[in-house]
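Peer 1: Generate a structure from the sequence data that follows.
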Amino acid sequence: MRADARKNYEHLLTVARKVFTEQGNDASLRDIARRAEVGLGTLYRHFPTREALLEALLRTSFGALAKRADELQASSDSADALITWLQEIIAFTHEHRGVIAPMVSAIEDHESALHASCVTLRSAGAALLARAQADGKARADLDGSELFDLIAALAWLREQPSHASRADRIFGVISGAILARRP
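Peer 2: Presented below is the predicted three-dimensional model:
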């Protein structure tokens, strides 16, 4: 990539990150281009779809969440590791308002720019779940896809202003349902 094109690319990402933080992931791409002081065509040359822009913005964060799951695999208590990672990924989705809907769509759409990153996250969570199941600390009848669905539901709940005050309590209920009953 030419130096000027690379500069535009990085500048667009910086501006998009600010706009998405302010307005959520449904922010206007036209507004992003305007605030970056580039034409809409320049934005689309670098990011042909909203998903491509989201993928570029979220790639590093998704990688960090997957790496965090790997780090938690080494922790002494598999149940605590799973719950900690669930809390962290739900907090991440809350910080990135509106990201959960594209993630849920992308997980099933092999053509989506976000698909590979979302599959990586689902696999990271599934590995933590499998470890907790092997230790007898998580229910055996749950799989990684269902765990991803629960993350999406909890993240959506936290995004709803009228339900946000109950989000922590509901997280506790759901995490209690994921974990196996201890004698």
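
Peer 1: For the rest of this, base every contact and every neighbour count on C-alpha atoms.
Peer 2: OK.

Peer 1: For this protein, which segments count as helices?
Peer 2: 3-23, 29-36, 40-46, 50-73, 78-95, 100-108, 115-134, 144-159, 167-178 (DSSP state H).

Peer 1: tell me the most buried of those helices?
Peer 2: With neighbours defined as mean count of other CA atoms under 10 Å, these peak in mean count at helix 115-134, which reaches a mean of 21.

Peer 1: and the direction of that one versus that of helix 50-73, what angle?
Peer 2: Counting by axes from the mean of the first three to the mean of the last three CA atoms, to 10 degrees, helix 115-134 lies at 20 degrees to helix 50-73.

Peer 1: Off-centre distance for helix 115-134?
Peer 2: 13 Å (CA atoms, centre = their mean, to the nearest Å).

Peer 1: name the helices or strands packed onto that helix?
Peer 2: Packing contacts for helix 115-134, counted by 3 or more CA pairs under 8 Å, 6 or more residues apart in numbering; DSSP states H and E, involve helix 50-73, helix 78-95, helix 100-108, helix 144-159.

Peer 1: Could you dump the ones you listed into a markdown table and include distance to Ser117?
Peer 2: Listed next are the helices and strands packed on helix 115-134 as a markdown table, based on distance: least, CA to CA, whole Å:
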| stretch | distance to Ser117 |
| --- | --- |
| helix 50-73 | 6 |
| helix 78-95 | 13 |
| helix 100-108 | 9 |
| helix 144-159 | 13 |
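
Peer 1: this one next, for a side-by-side:
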Amino acid sequence: MFRFARRSGASLRSGSAPWDDDPVTDPTPEPAAPRRRADVERNERAIVDAASRVFSASGVDAPVREVAAAAGVGMGTLYRHFPTRADLMVAVYRHQIDECAEAGPALLASAPSPFVALLAWVHRYVDFLGTKHGLGNVWQGDAPGLTALHQLFLDRLLPVLSSLLDAARESGEVVADVRPYELLRAVGDLVAWTVHDPDYDVRHIVTLLLTGLRQEQPDWEQTDAD
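Peer 2: Below you'll find the model as predicted:
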């Protein structure tokens, strides 16, 4: 679960140890130069896509062989592209962060109203966060790498949420005073409970939260004074 750190400057490359669940015994031969030829890039995309599916289904500690099998590549190919689990996770989460960020403008252009676009994007954000349980465990001993990934998360997603909120306010569908960071974190905190309770419908709770933004909020200081 992201902890919404506001620090920046650390490298996204992790210094963690190599994969420890499946040692390479028969590595795939190195591809001919140039290294970044089409088949190499295709393999990398296949590994990232497969890892995204496997991590979503089995968690970030899933055996590396599951990822290689899902990608249709050999173990040597996977290790050559991603020497450590953290290296692969950086690639997966950067890809997912980019997809989530790019979905905002697309939803705003296609949804029947800005609020519908906002709700659809936040639901997508909920799904994105659902794959992040256990992320911190993989980065044990590499706090700078985890902090850098958090910062990338904020840098890419906060502007998207801000534009969606602005559009919903301009249309009159959102009237509550809430900052994008507050909403991003509130939804993240709600998602955190999902891993502990399978009967907890986080999408339903998040929908209730966003629906509340369509109403003026009470002045709690004035209410307390009364």
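
Peer 1: out of the helices and strands packed on helix 115-134 of structure 1, nearest to His11 of structure 1?
Peer 2: Closest approach to His11 of structure 1 among these (CA to CA): helix 50-73, 11.8 Å.

Peer 1: how far does the closest one sit from the chain's center?
Peer 2: 7 Å.

Peer 1: ok, and what's touching it?
Peer 2: 13, 17, 25, 29, 47, 81-82, 85, 88-89, 102, 112-114, 117-118, 120-121, 124-125, 128, 131 (CA atoms under 8 Å, 6 or more residues apart in numbering).

Peer 1: mind listing what the most centrally placed residue in structure 1 touches?
Peer 2: By CA atoms, centre = their mean, the mean C-alpha position of structure 1 lies nearest to Thr93, the distance being 5.3 Å. By CA under 8 Å, 6+ apart, the contact set of Thr93 of structure 1 is 99-100, 155.

Peer 1: If you map these onto structure 2, which are still there?
Peer 2: Mapped onto structure 2 and checked by both residues aligned by TM-score structural alignment, their matches' CA atoms under 8 Å, the contacts of Thr93 of structure 1 keep the contacts Ala155.

Peer 1: Mind putting the contacts of Thr93 of structure 1 into JSON lines with distance to Ser162 of structure 1?
Peer 2: Formatted as JSON lines, the contacts of Thr93 of structure 1 follow (distance: CA to CA, whole Å):
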{"residue": "Val99", "distance to Ser162 of structure 1": "19"}
{"residue": "Ile100", "distance to Ser162 of structure 1": "18"}
{"residue": "Ala155", "distance to Ser162 of structure 1": "14"}
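
Peer 1: follow-up on the earlier one: could you check which residue of structure 2 pairs with the residue nearest to the centre of structure 1?
Peer 2: Aligned against structure 2 by TM-score structural alignment, Thr93 of structure 1 finds its counterpart in Leu129.

Peer 1: same check, this time on Gly176 of structure 1
Peer 2: Gly176 of structure 1 maps onto Thr211 in structure 2, by TM-score structural alignment.

Peer 1: measure that match to Asp189 of structure 2 for me?
Peer 2: As for Thr211 of structure 2, its distance to Asp189 of structure 2 is 17 Å (criterion: CA to CA, to the nearest Å).

Peer 1: How about Val92 of structure 2?
Peer 2: For Val92 of structure 2, the distance to Asp189 of structure 2 - CA to CA - is 22 Å.

Peer 1: for Leu154 of structure 2, same thing?
Peer 2: 15 Å.

Peer 1: Could you do Gln222 of structure 2 as well?
Peer 2: 27 Å.

Peer 1: do Phe153 of structure 2 as well
Peer 2: The value you get for Phe153 of structure 2 to Asp189 of structure 2, if CA to CA is used, is 15 Å.

Peer 1: Same check on His123 of structure 2?
Peer 2: 14 Å.

Peer 1: residues bridging contact with the two, i.e. touching both?
Peer 2: If you check His123 of structure 2 and Asp189 against CA under 8 Å, 6+ apart, no residue is contacted by both.

Peer 1: one step back: quick check, nearest of the contacts of Thr93 of structure 1 to Leu142 of structure 1?
Peer 2: Ala155 (18.6 Å).

Peer 1: which residues touch the closest residue to Leu40 of structure 1 other than its chain neighbours?
Peer 2: Leaving aside its chain neighbours, Leu40 of structure 1 sits nearest to Ala33 (5.5 Å; criterion: CA to CA, 6 or more residues apart in numbering). By CA under 8 Å, 6+ apart, the contact set of Ala33 of structure 1 is 12, 39-40, 42-43.

Peer 1: what would those residues look like in a markdown table with distance to Ala167 of structure 1?
Peer 2: Shown next, in a markdown table, are the contacts of Ala33 of structure 1 (distance: CA to CA, whole Å):
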| residue | distance to Ala167 of structure 1 |
| --- | --- |
| Leu12 | 33 |
| Gly39 | 41 |
| Leu40 | 38 |
| Thr42 | 40 |
| Leu43 | 36 |
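
Peer 1: Quick one: neighbours of Ala148 of structure 2, just the number.
Peer 2: 21 (other CA atoms under 10 Å).
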